[in-house]
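K.L.:
For reference, the sequence and a predicted model appear below.
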Amino acid sequence: MKINPAPLHLAQTVITGLVLAMSIAILGTSAHTLDVFKKQQTSNPWWLPLWPQHFDVQGTKALIASAAVTVFLSIVFLVLSLVPKFNLANKHTLRALIALGTTIPSALLALVTVIYAHVINHDTPNHDTIQTWTCKYKNSKPLQQDLALPANMGNGNFGSLCMQSKFALYGTLTVLLLLGGSMALSVLGWLADKWSARQTRKEMEQS
């Protein structure tokens, strides 16, 4: 029975492309929420600047770091696997090793990041994260005399920041699942390559 490994390699390439796109989006949203927090914390009363130690942004920083590493490693794999110069299509074991070498670190980092961010998000009321704080007060209304405050001194963008924070966290979980699928395809693709090469040798010996 002849097995064609090409669909497995194509599926892995598509998944890696999805991981790359998702990680770029996570990187952008996480960086944006952290940037808004840093710019407004000392001026926007909705961030309670008198108690800056109440906020823990390490989870957001971890999401940024995880996404950045995943973007880099995904690009490395895509370049090595798609550029004909490297000829990985005919180097089955090397292709599998590169695939696992770029997905396993990303998957481990994503797993640790998701757990870490989840733990920090559930540390309230002792501490709040950007996500827990913006989601908590996104629908709150300022006092009547504060209605004329500038946009950067209100909670008008808390709804957007809440959604972006949630997207970054659950997006990282999605990336983790996609990376798990990519690792499985790496192994299956390598086995399919080996089997196909073996069958080709047998056919050549018989002819």
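P.N.:
Noted; the coordinates are in hand.

K.L.:
make it CA atoms for all contacts and neighbour counts henceforth
P.N.:
OK.

K.L.:
and the longest helix belonging to the chain, what does it pack onto?
P.N.:
Across the chain, the helix with the greatest residue count (assigned by DSSP state H) is helix 158-206. Under the contact criterion of 3 or more CA pairs under 8 Å, 6 or more residues apart in numbering; DSSP states H and E, helix 158-206 touches helix 6-40, helix 58-82, helix 92-121, helix 130-137.

K.L.:
change it to 6 Å
P.N.:
Other elements packing on helix 158-206 under the criterion 3 or more CA pairs under 6 Å, 6 or more residues apart in numbering; DSSP states H and E are helix 6-40, helix 92-121, helix 130-137.

K.L.:
just how off-centre is that helix within its chain?
P.N.:
Relative to the chain's own centre, helix 158-206 is displaced by 14 Å; criterion: CA atoms, centre = their mean, to the nearest Å.

K.L.:
thinking again about what came up before, Q145: which of the helices and strands packed on helix 158-206 is closest?
P.N.:
Between Q145 and the helices and strands packed on helix 158-206, the tightest spacing by CA to CA is seen for helix 130-137, at 18.3 Å.

K.L.:
ok and the closest one relative to helix 6-40, angle-wise?
P.N.:
70 degrees (axes from the mean of the first three to the mean of the last three CA atoms, to 10 degrees).

K.L.:
this is the comparison structure:
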Amino acid sequence: MKVNPAPLRTGQAALMGLCAALSVATLGTSAHTLDIFNKQQTSNPWWLPLWPQHFNVHGTKALVATSTVTFVLSAVFLVLALVPRFNLTPTVRALLGLGTILPSSLLALVTIVYAHILNSDSPEQDTIQTWTCKYKNSQPMEEEFRLPSEMGNGAFKSICMESKFALYGTLVVFLLLGMSMLLTIVTWLADKWAARQSRKEVEMTAH
């Protein structure tokens, strides 16, 4: 039975490309929410600046770090695997895939669990996500005056959505990485099988 590993390689590259693209999206949203918090925490009364220790932003920082690492490693794989000049052997390609997928997967899993643990600590200690989602619709005294954007919670709804996207986007990346790992192994086996069949055909032709 002949096996063509080319579609498998294409699928592998496509999955890694999706991981890279989604990592950029999660990086953008998590970094944006963290930037708003850092800029407004000391001035916006909605962030309760008198009690800054109430907030734990380590989960958001972990999401930023994870998405950055995942994007870099995915990009490294794509460049080395798709640029013809590198001409990777099936074994080297498989090792490269596992070497970029495993660290990203482990980091993503730890970050997801860590972020969920921090979110579950609310209301004793809030994260950017739990706080903004809690008060995204609270707008007291709106009839009397309108607060400037940096002095109210007008952006809380979007920050809440971005925070959720960053977390669940990382979960999707983790699942894609798991699929990529499985496809990497299958692609390597298919390459070895195709090489074996080619050698047999050459030997039969020689005889």
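P.N.:
Now that the structure is in, tell me what you want to look at. The structure presented is a predicted model; accordingly, all values stated were derived computationally and were not measured.

K.L.:
ok so, going back, how about the helices and strands packed on helix 158-206 of the first structure in a markdown table, adding mean neighbour count and distance to Q145 of the first structure?
P.N.:
Shown next, in a markdown table, are these (neighbours: other CA atoms under 10 Å; distance: least, CA to CA, whole Å):
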| stretch | mean neighbour count | distance to Q145 of the first structure |
| --- | --- | --- |
| helix 6-40 | 18 | 20 |
| helix 92-121 | 19 | 32 |
| helix 130-137 | 20 | 18 |
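
K.L.:
So which of those is nearest F167 of the first structure?
P.N.:
helix 6-40 (7.2 Å).

K.L.:
which other helices and strands contact the closest one?
P.N.:
On a contact count with 3+ CA pairs under 6 Å, 6+ apart, helix 6-40 of the first structure meets helix 58-82, helix 158-206.

K.L.:
circling back to that earlier point, can I get the helices and strands packed on helix 158-206 of the first structure in a markdown table with distance to R201 of the first structure?
P.N.:
Shown next, in a markdown table, are those (distance: least, CA to CA, whole Å):
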| stretch | distance to R201 of the first structure |
| --- | --- |
| helix 6-40 | 18 |
| helix 92-121 | 15 |
| helix 130-137 | 58 |
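
K.L.:
For P150 of the first structure, which of the ones you listed is the nearest?
P.N.:
Of all these, helix 6-40 comes closest under CA to CA, at 11.7 Å.

K.L.:
Next, the angle from the closest one to helix 92-121.
P.N.:
Here the directions of helix 6-40 of the first structure and helix 92-121 differ by 30 degrees (the same axes, to 10 degrees).

K.L.:
what span of the first structure lines up against stretch 114-121 of the second structure?
P.N.:
Aligned by TM-score structural alignment, stretch 114-121 of the second structure falls on residues 116-123 of the first structure.

K.L.:
of all the helices and strands packed on helix 158-206 of the first structure, which lies closest to E205 of the first structure?
P.N.:
helix 92-121 (21.4 Å).

K.L.:
Distance from the chain centre to the closest one, please.
P.N.:
Distance of helix 92-121 of the first structure from the chain centroid (CA atoms, centre = their mean) equals 10 Å.

K.L.:
mean shift between it and the second structure?
P.N.:
Once fitted to the second structure, helix 92-121 of the first structure is off its aligned match by 0.3 Å on average (mean CA distance after the TM-score superposition for the first structure).
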